[in-house]
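Engineer: Test case, fold it:
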Amino acid sequence: MYSPPTDPADRQRMTEAFNGAVDELGAILDGPDVWGWYGRTLSARVRCGKFGRCWLRLMTAPADKATGKIWEGNLRAAELFDLGIKKPAMYDAVEQEVHGHAYRAELSQYVPEPVLSPSPVLSPDAVIPPDPWWESLRADLSTVAKAVTNRVAVRQEWVDRSVPRFLNLPAPQVIEWETAHGDLQPANLTSRTPYLLDWEGFGAAPVGYDPAMLWAYSLLAPAFAERVRETFPVLDTEAGRVAQLIVITELMQSASRGDHPELVGPLRRMAEDLA
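Structural biologist: Purely as a prediction, here's the structure:
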């Protein structure tokens, strides 16, 4: 769970834009506010005459940056995956621009089950889901991996710059690519089905990238992390080793900005083992 924007003016404009989207979509607010990373999104459960209970998510960006991969990620994912895997279906979307800020509100299927974790970092006492959960996740990621898209989640140029900087290791060359969810962490998976949430960043990534991401965010819960490795044997291949180094680099970069410092020690040790 994240917090509202630190600037009261940002909180007010987001709330006003959200309420405007509720009205425009003919919905009624039906749950508490849920803020996203650094207050960039605002979501809540709503009721809509046509679809019943729904999830409404508002995102914002400066008007001149309201385009590209992140802005249209959920829409493009809906076009590719809504009938093929377990993800919330998208029903409608509206956009507006006010005083230099762009807003996009997306109305989606409401999933009445909790996420695996309220934080991307899995806690040490996390419960390991039963076998069908893992089988479903593996099947859905296999479907995603085969999808054809021109979207890119990871670029070799970023790998070349960032791995030496954050791990002090030579940058690996990615040989094998596939389509990935792009942010497969415990807060983006529901605990019973599982549904895969938040498709902003999906696109081409190194083979094994999604399992490597889930594994890295699970390092404080060793039994869960081991189950990730058992479910996705790609992590024990050379392609999987490369994917893990790239994910570790991403999370170390994120930690340098203040995110999840508790992972830094385990990530460094894993990088040393993989080098």
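Engineer: Please count neighbours and contacts with C-alpha atoms only from this point.
Structural biologist: Noted.
Engineer: Helix, strand, or coil at the most centrally placed residue in the chain?
Structural biologist: Nearest to the geometric centre of the chain sits residue 183, at 3.3 Å (Cα atoms, centre = their mean). Secondary structure, DSSP: H, G, I helix; E, B strand; the rest coil: residue 183 is coil.
Engineer: tell me the contacts of it?
Structural biologist: By Cα atoms under 8 Å, 6 or more residues apart in numbering, the contact set of residue 183 is 198, 199, 201, 202, 210, 213.
Engineer: Return the members of those residues classed as buried.
Structural biologist: When those are checked for burial by 16 or more other Cα atoms under 10 Å, the buried set is 198, 199, 201, 202, 210, 213.
Engineer: Is the fourth one in contact with residue 196, as I believe?
Structural biologist: No: using Cα atoms under 8 Å, residue 202 is not in contact with residue 196, being 11.5 Å away.
Engineer: can you count the residues close to the spatially closest residue to residue 113 that is not a sequence neighbour?
Structural biologist: Spatial nearest neighbour of residue 113, excluding adjacent residues (Cα to Cα, 6 or more residues apart in numbering): residue 190 at 6.4 Å. Residue 190 has 20 neighbours, counted by other Cα atoms under 10 Å.
Engineer: quick one more, to check against the first:
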Amino acid sequence: MFSEPEEPTATRMRGARAIACTALTVRDIAEEPVWGYAGRTLSGAVTGRGWLRLVSERADRAGGRLWEGPRTAQEVLPVTVPRPVLRQIHDWSTDGWSYRAELYEYTPTAVDSRSPVLDAEVELPEPWLTDLSCALETLAAVPTDRVSVREEYIRRAVPEFTGHTVGTIEWSTAHGDFHWANLAGADLVILDWEGWGAAPYGFDAALLHLYALRAPKTAARVRETLAPILDRPEARVAELTVCTQVLQAADRTPFYTALAEPVRQFLDQTRHQLPW
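Structural biologist: Modelled structure (predicted):
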């Protein structure tokens, strides 16, 4: 999803991945390892039909919401929310860094996009869209004390980047990073659960739709499918929040830079759609 980080981060993470493979008694067979932002994570296939995700953090900052997200998702979320099975976790610390290796059941279907933001049209089978709607509906009703998007951020940043103030917020449970690189192909599988928790109602639906704006036909199909969510007035806060996140990061993240203008056009076209 992201490019390989600079040395020595890449070397450190490859060494940690080798340690993780030894600890979990698997062999690394990843032909194209998947890097996370700034080399924070490194993922790829391993023997035994597995997928190994390695996450790292400075030892004094390890733990907390993102660190525990995948584990709590495995323990709490209904099986009807399609996701890879988390088989095993291995933690260790060394040289001022903490590591968590998460061994998952391998998901054989490819993701729809290597980037979070679509830059080309994709085929979305009707059963896939149906499963998508059902998954979001089920997830939204899961009780949690986890927080995916902070209210303080919404009330501060949305007016700054969109010009809109925010009134009442209706909350529901969300994946929180529901973009195209986190959705597997033919049979829907939702990846990367580190940030799940409470968010404005419709947040995942809004994010998926807005991240498809550079592929208009796909965006229209998603918008139509998720209309029961996005047509509700309370989902407008979610749309404004996602727009804010894109515009705020547009000067430092290439795929947000490319999405910024379509997002501005969306805001202009929907400026009258306020929930209060």
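Engineer: How close are the two chains, by TM-score?
Structural biologist: The TM-score (TM-score structural alignment, normalised by the length of structure 1) is 0.94; 268 aligned residues with a Cα RMSD of 1.3 Å.
Engineer: I'd like the list of the buried ones among the contacts of residue 183 of structure 1 that fall within helices, please.
Structural biologist: 210, 213 (DSSP state H).
Engineer: The residue nearest to the centre of structure 1 and residue 12 of structure 1, how far apart?
Structural biologist: 28 Å (Cα to Cα, to the nearest Å).
Engineer: repeat for residue 170 of structure 1
Structural biologist: 46 Å.
Engineer: hang on, the earlier thing: just the buried ones among the contacts of residue 183 of structure 1 now: which is nearest residue 27 of structure 1?
Structural biologist: residue 198 (21.3 Å; Cα to Cα).
Engineer: what residue of structure 2 matches up with that closest one?
Structural biologist: Residue correspondence, TM-score structural alignment: residue 198 of structure 1 in this structure matches residue 192 in structure 2.
Engineer: aligned partner of residue 153 of structure 1 in structure 2?
Structural biologist: Match for residue 153 of structure 1 (TM-score structural alignment): residue 148.
Engineer: what residues are up against that match?
Structural biologist: 174, 175, 176, 195, 196, 197, 198, 199 are the contacts of residue 148 of structure 2 under Cα under 8 Å, 6+ apart.
Engineer: what do you get for residue 190 of structure 2?
Structural biologist: 81, 82, 83, 84, 182, 183, 184.
Engineer: Just to check, residue 96 of structure 2 is in contact with residue 61?
Structural biologist: No: the pair residue 96 of structure 2 and residue 61 does not pass the contact test of Cα under 8 Å, sitting 10.2 Å apart.
Engineer: ok, back up a step: list which of the contacts of residue 148 of structure 2 are still in contact in structure 1.
Structural biologist: Compared against structure 1 with both residues aligned by TM-score structural alignment, their matches' Cα atoms under 8 Å, the contacts of residue 148 of structure 2 retain 174, 176, 195, 196, 197, 198, 199.
Engineer: Is it possible to get a markdown table of those that adds distance to residue 223 of structure 2?
Structural biologist: A markdown table is the format used below for these (distance: Cα to Cα, whole Å):
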| residue | distance to residue 223 of structure 2 |
| --- | --- |
| 174 | 18 |
| 176 | 18 |
| 195 | 23 |
| 196 | 22 |
| 197 | 23 |
| 198 | 22 |
| 199 | 19 |
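Engineer: Of those, which is the most crowded?
Structural biologist: residue 174 leads these on contacts (other Cα under 10 Å) with 29 neighbours.
Engineer: Now do the buried residues in the host helix or strand of residue 155 of structure 2.
Structural biologist: Assigned by DSSP states H and E, residue 155 of structure 2 belongs to helix 151-162. Of the residues in helix 151-162 of structure 2, 151, 154, 155, 157, 158, 161, 162 count as buried by neighbour count, 16+ other Cα under 10 Å.
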